[in-house]
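S.K.: Need coordinates for the below:
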Amino acid sequence: MTDKNEQDIYPSMSVAKELESEKIKPLKLGKRLKEIRMAHGLTLEEASKRTGLARSTLSKIENEQISPTFQAMQKLANGLSVDIPQLFAPPKQIKATGRRDITRTGEGKPHPTSTYEHELLATQLTHKKMMPFKSRVRARFFEDYSDWIRHDGEEFLLVLSGQITFYSEFYEPVVLSEGDSVYYDANMGHMLISLSEDDALILWVTAS
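M.R.: The predicted structure follows:
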């Protein structure tokens, strides 16, 4: 049996249990049809013209008074520009989690290394899908690194001030100045050096 600590470490276990416990509600085709029609901004009269089905027939289907034939289903799908399976699929519900984390200037969590001075942002949130942080690039030479930097995920880099050379394993080095950005596969070897007199300042966002 999974204890609380394991659920804290593996949040997907908790999500799976919640999904298992949810009861699947039977789909009401009439309600689903009305949702699709309303999403298209159509009146019953307009939907009737598009589908070739009588307005009264559409009304009866939406009110669960009759069940449409397969031929009627085809007309509905064609007229409403959806696939037949979409008539049976419940609409996706987007639930806002209300997560938010504000980091004031200079209040990020410091994480210095030999080549960078990182400032981790949004540190109060756990299990983030993105990891944002600002960095001062201390390195000035390619040789300052013992090896390529590689890690899982994808990464976005924006130069906030100064100028850098962006080295990557499969491309020629490229010079990036203030306002320039690059998006790349972080599994590919990469590294940065500052070209400007002052350490370049960059914004990094790593996504898993």
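S.K.: CA atoms for contacts and neighbours, from now on please.
M.R.: Fine.
S.K.: State the distance from the nearest residue to residue 14 once chain neighbours are set aside to residue 129.
M.R.: Distance criterion CA to CA, 6 or more residues apart in numbering; nearest residue to residue 14, sequence neighbours excluded, is residue 7 at 6.0 Å. Using CA to CA, to the nearest Å, residue 7 is found at 18 Å from residue 129.
S.K.: sorry, back to before: tell me how many other residues crowd the residue nearest to residue 14.
M.R.: Around residue 7 sit 13 other residues, with neighbours defined as other CA atoms under 10 Å.
S.K.: and the next element down the chain from the host helix or strand of it?
M.R.: With elements delineated by DSSP states H and E, residue 7 resides in helix 4-9, which encompasses its position. Scanning forward in sequence from helix 4-9 by DSSP H and E, the next helix or strand is helix 11-21.
S.K.: before we go on, could you also do this sequence so I can check it against the first one:
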Amino acid sequence: MERSAPPSAPDLTTGSGAPAIVERPLEQALGHEIRQLRRRHDMTVNELATAAGISSGMLSKIENGQISPSLATLQMLAVALSVPITALFSSFEERRDCSFVKAGQGVPIERRGTKIGHLYELLGHVSSSDVIVEPYLITLKEEAEAYVSFQHAGMELIYMLSGELIYRHGGKSYHMRQGDTLLFDAGALHGPETLIERPCNYLSIIMYQR
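M.R.: The predicted structure follows:
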């Protein structure tokens, strides 16, 4: 009787359902960046090859990561693309940003809602990603008022730390206490509809494309 193969072990490298990072070798990273720059300049392979003084066949191999170009060739390509030679290595030397904020040292931010007793503290910032993530600690003081007209691009996650309120998103309302989480499309009108127990503290994490 034929036995089925045992299930493969789960991939534990991502820490989530997100796909794993694909690390490109230097040749592939160079080729990717040169192709992106060429397309940004609306140039064909033949046009860039001619401007750089190399054959179109060689350029195709460079863009596909099949050969390792010399520094002289890279310099000619950089000149033809009107960029510094270091720009060709940007895909290889990608930054992996990290932001650390000590307790009580978030940056106060003026946002809609600030004037009605909603205090915002920005808890971190990174600039190297195509996705912007804005983490805020929001405090609704004793004199805070309800406000359900927030609306912006992206997704938002709210995690209640203390207090109690009813939070409205679109046509639905959610009774939230300590430990409750709400994740929603921020394109719909949203905000705290009824403040039951003040002060309230909650994390608001807003995510949107750059």
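S.K.: tell me the centre residue of the second structure?
M.R.: The residue lying closest to the centre of the second structure (CA atoms, centre = their mean) is residue 131, at 2.1 Å.
S.K.: My understanding was that that residue contacts residue 209; is that so?
M.R.: Yes: Residue 131 of the second structure lies in contact with residue 209 (CA atoms under 8 Å); the separation is 4.6 Å.
S.K.: just so I have it, where are all the helices in the second structure?
M.R.: Under the criterion DSSP state H, the second structure carries helices at the ranges 26-40, 45-52, 56-63, 71-81.
S.K.: Tell me which of the ones you listed approaches residue 202 of the second structure most closely.
M.R.: Counting by CA to CA, residue 202 of the second structure lies closest to helix 26-40 out of the helices of the second structure; the figure is 41.2 Å.
S.K.: helices and strands around that closest one, which ones?
M.R.: Helices and strands in packing contact with helix 26-40 of the second structure are listed as helix 56-63; criterion 3 or more CA pairs under 8 Å, 6 or more residues apart in numbering; DSSP states H and E.
S.K.: and the angle for the helix it packs on with helix 26-40?
M.R.: For helix 56-63 of the second structure and helix 26-40, the angle between their directions (axes from the mean of the first three to the mean of the last three CA atoms, to 10 degrees) works out to 120 degrees.
S.K.: by how many degrees do helix 56-63 of the second structure and helix 45-52 diverge?
M.R.: Using the same axes, to 10 degrees: helix 56-63 of the second structure against helix 45-52 is 100 degrees.
S.K.: How about the contacts made by residue 88 of the first structure?
M.R.: Residues touching residue 88 of the first structure, when contacts are defined by CA atoms under 8 Å, 6 or more residues apart in numbering, comprise 27, 29, 32.
S.K.: What's the match for it in the second structure?
M.R.: Residue correspondence, TM-score structural alignment: residue 88 of the first structure in this structure matches nothing in the second structure.
S.K.: Could you report the separation of residue 88 of the first structure from residue 207 of the first structure?
M.R.: Counting by CA to CA, the gap between residue 88 of the first structure and residue 207 of the first structure amounts to 34 Å.
S.K.: same check, this time on residue 74 of the first structure
M.R.: Going from residue 74 of the first structure to residue 207 of the first structure by CA to CA gives 42 Å.
S.K.: what's the answer for residue 70 of the first structure, then?
M.R.: Look at residue 70 of the first structure and residue 207 of the first structure: by CA to CA, they are 45 Å apart.
S.K.: These two: who's more crowded?
M.R.: Counted by other CA under 10 Å, residue 70 of the first structure and residue 207 do not tie: residue 207 has more neighbours, with 16 against 10.
S.K.: Could you pull up the residues touching the nearest residue to the more buried one once chain neighbours are set aside?
M.R.: Counting by CA to CA, 6+ apart, the nearest residue to residue 207 of the first structure once its immediate chain neighbours are dropped is residue 130, at 4.3 Å. For residue 130 of the first structure, the contacting residues are 205, 206, 207, 208, taking CA under 8 Å, 6+ apart as the criterion.
S.K.: Selection in ChimeraX covering whichever of those residues are buried, please.
M.R.: Buried members of these, identified by 16 or more other CA atoms under 10 Å, are gathered into one ChimeraX selection as follows:
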select :205,206,207
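S.K.: now stretch 104-123 of the first structure, how far from the chain's geometric center?
M.R.: Relative to its chain's centre, stretch 104-123 of the first structure lies at 24 Å (CA atoms, centre = their mean, to the nearest Å).
S.K.: before we move on, what about stretch 132-150 of the second structure?
M.R.: 22 Å.
S.K.: With stretch 21-37 of the first structure instead?
M.R.: How far stretch 21-37 of the first structure lies from its chain's middle: 26 Å, per CA atoms, centre = their mean.
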